[in-house]
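Asker: pasting the sequence and the predicted model now:
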Amino acid sequence: MKTAILLMGHGSRVAAANDALHAIAAMVRECTGFDIVEVSFREQHAPSIQKGIDACVAQGARRILLYPYFLFAGAHVLEDLPAEMEEAARRYPGLEMTLGDPLGVHAKLGEIVCERIDQTLSKAGWDAPAKRAVR
């Protein structure tokens, strides 16, 4: 049974913000080996989540992992995305869907934030404090 991954972002009127999710999708495709990795947006940019689901189904997906590319489980993740899944289930009876967990708190995200802080301090010409050992 063919499985697809649909990455879902918030969406922005700023094109570069939306382009970032497409770059993440390319990384996910490479890392996971899934043939179908699509991108969709909750609002302010196309394709919509329903159009993203349509794209997955059009490529033969019978199962879709809907992955919310959000930091935390706010209203979009807890309410809006399940409603999108319900709408898609009415349109595609028999389509299996599951909703992944948002990024949340993760040590790798903490590392990325520290890396970005170091880059910003360096760019500003500011000194950083001595690094501490991680406990």
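Answerer: Noted; the coordinates are in hand. Residues are numbered from 1 along each chain as shown.

Asker: every contact and neighbour count from this point should use C-alpha atoms.
Answerer: Noted.

Asker: buried residues in stretch 30-45?
Answerer: Within stretch 30-45, the residues that qualify as buried are 36-42, 45, counting by 16 or more other CA atoms under 10 Å.

Asker: strands of the chain, residue ranges please.
Answerer: Using DSSP state E, the strands found in the chain span residues 3-9, 36-41, 63-68, 96-99.

Asker: quick one, helices of the protein?
Answerer: Assignment of helices within the chain using DSSP state H yields the ranges 15-32, 49-58, 75, 81-91, 107-124.

Asker: in addition, the following structure is provided for comparison:
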Amino acid sequence: MTTPSKVPPKLEVPSEKVAVILVDHGSRRAESNDLLLDVVVAFRANSSWSIVEPAHMELAEPSIATAFGRCAEQGATLVIVFPYFLSPGRHWHEDIPRLAAEAAAAWPKIRHLVTAPLGLHPLMLQVIDQRIAACLSRVAGDSTQCELCSDSTGCNLLP
């Protein structure tokens, strides 16, 4: 019996070298921008995509254009732009597609695709439940702070 791989098989796109850009909103707060870098490192380690770059829609670097250029320099022929957003909205419908198209204009031989955001994926429900359980465990004194609360006063039970 074989054990299932932790990395799901990727869709093979014939004759394409695929790159993925994970895009968040961007923030003036360094710790918020740093979280995207952590997500990218974790995604690289747990996916089969050979090119994965971070990008911020606004307010911080790297921009979508910078990330797109990095993908192109690594030989990408197809760039997948994944909005690291919980829900669809103006940024997903308008801003990110516009910024991706502007970035792609500098690389006319590279195709690109903007995917749907995270949205209401069934695994998000598990993530929400796990986060709530971890925070309840923290305030009960049964565990230490999670990686998100380590530099803050988060997970404090208020009167």
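Answerer: Ah, there it is. Predicted model, so just to flag it, every value in this text is computed and none were measured.

Asker: TM-score of the superposed pair?
Answerer: For this chain pair, the superposition-based TM-score is 0.85 by TM-score structural alignment, normalised by the length of the first structure; 126 aligned residues with a CA RMSD of 1.6 Å.

Asker: pick the most buried one from the helices of the first structure.
Answerer: Scoring these by mean neighbour count under mean count of other CA atoms under 10 Å gives helix 49-58 as the most buried, with a mean of 19.

Asker: tell me the angle of it relative to strand 3-9?
Answerer: 160 degrees (axes from the mean of the first three to the mean of the last three CA atoms, to 10 degrees).

Asker: helix 49-58 of the first structure vs the second structure - mean distance after superposition?
Answerer: Following the fit onto the second structure, the mean deviation recorded for helix 49-58 of the first structure is 0.7 Å by mean CA distance after the TM-score superposition for the first structure.

Asker: what's the burial count for the nearest residue to residue 2 of the first structure once chain neighbours are set aside?
Answerer: With sequence-adjacent residues excluded and distances taken as CA to CA, 6 or more residues apart in numbering, residue 2 of the first structure is closest to residue 61, at 4.8 Å. Neighbourhood size, residue 61 of the first structure [other CA atoms under 10 Å]: 20.

Asker: ok, now residue 85 of the second structure?
Answerer: For residue 85 of the second structure, the neighbour count with other CA under 10 Å is 17.

Asker: end to end, how far does stretch 68-82 of the second structure reach?
Answerer: From its first residue to its last, stretch 68-82 of the second structure covers 12 Å (CA to CA, to the nearest Å).

Asker: in the first structure, what range does that stretch match?
Answerer: Counting by TM-score structural alignment, stretch 68-82 of the second structure lines up with residues 53-67 of the first structure.

Asker: contact partners of that stretch?
Answerer: With CA atoms under 8 Å, 6 or more residues apart in numbering as the test, stretch 53-67 of the first structure has contacts from 1-8, 36-38, 88, 94-102.

Asker: now those residues: which count as buried?
Answerer: For the contacts of stretch 53-67 of the first structure, buried by 16+ other CA under 10 Å: 3-8, 36-38, 88, 97.

Asker: residue in the second structure paired with residue 100 of the first structure?
Answerer: That one, residue 100 of the first structure, aligns with residue 115 by TM-score structural alignment.

Asker: any idea how far the closest residue in space to that match that isn't next to it in sequence is from residue 49 of the second structure?
Answerer: Of all residues not flanking residue 115 of the second structure in the chain, residue 82 sits nearest, at 5.3 Å (CA to CA, 6+ apart). Counting by CA to CA, the gap from residue 82 of the second structure to residue 49 of the second structure is 13 Å.

Asker: same question for residue 76 of the second structure.
Answerer: 11 Å.

Asker: what residues are shared contacts of the two?
Answerer: Residues touching both residue 76 of the second structure and residue 49 (CA under 8 Å, 6+ apart) are 18-19.

Asker: residue 40 of the first structure corresponds to which position in the second structure?
Answerer: Counting by TM-score structural alignment, the partner of residue 40 of the first structure is residue 55.

Asker: its match and residue 112 of the second structure, how far apart?
Answerer: Distance, residue 55 of the second structure to residue 112 of the second structure, using CA to CA: 15 Å.

Asker: now swap in residue 46 of the second structure and tell me
Answerer: Applying CA to CA to residue 46 of the second structure and residue 112 of the second structure gives a distance of 22 Å.
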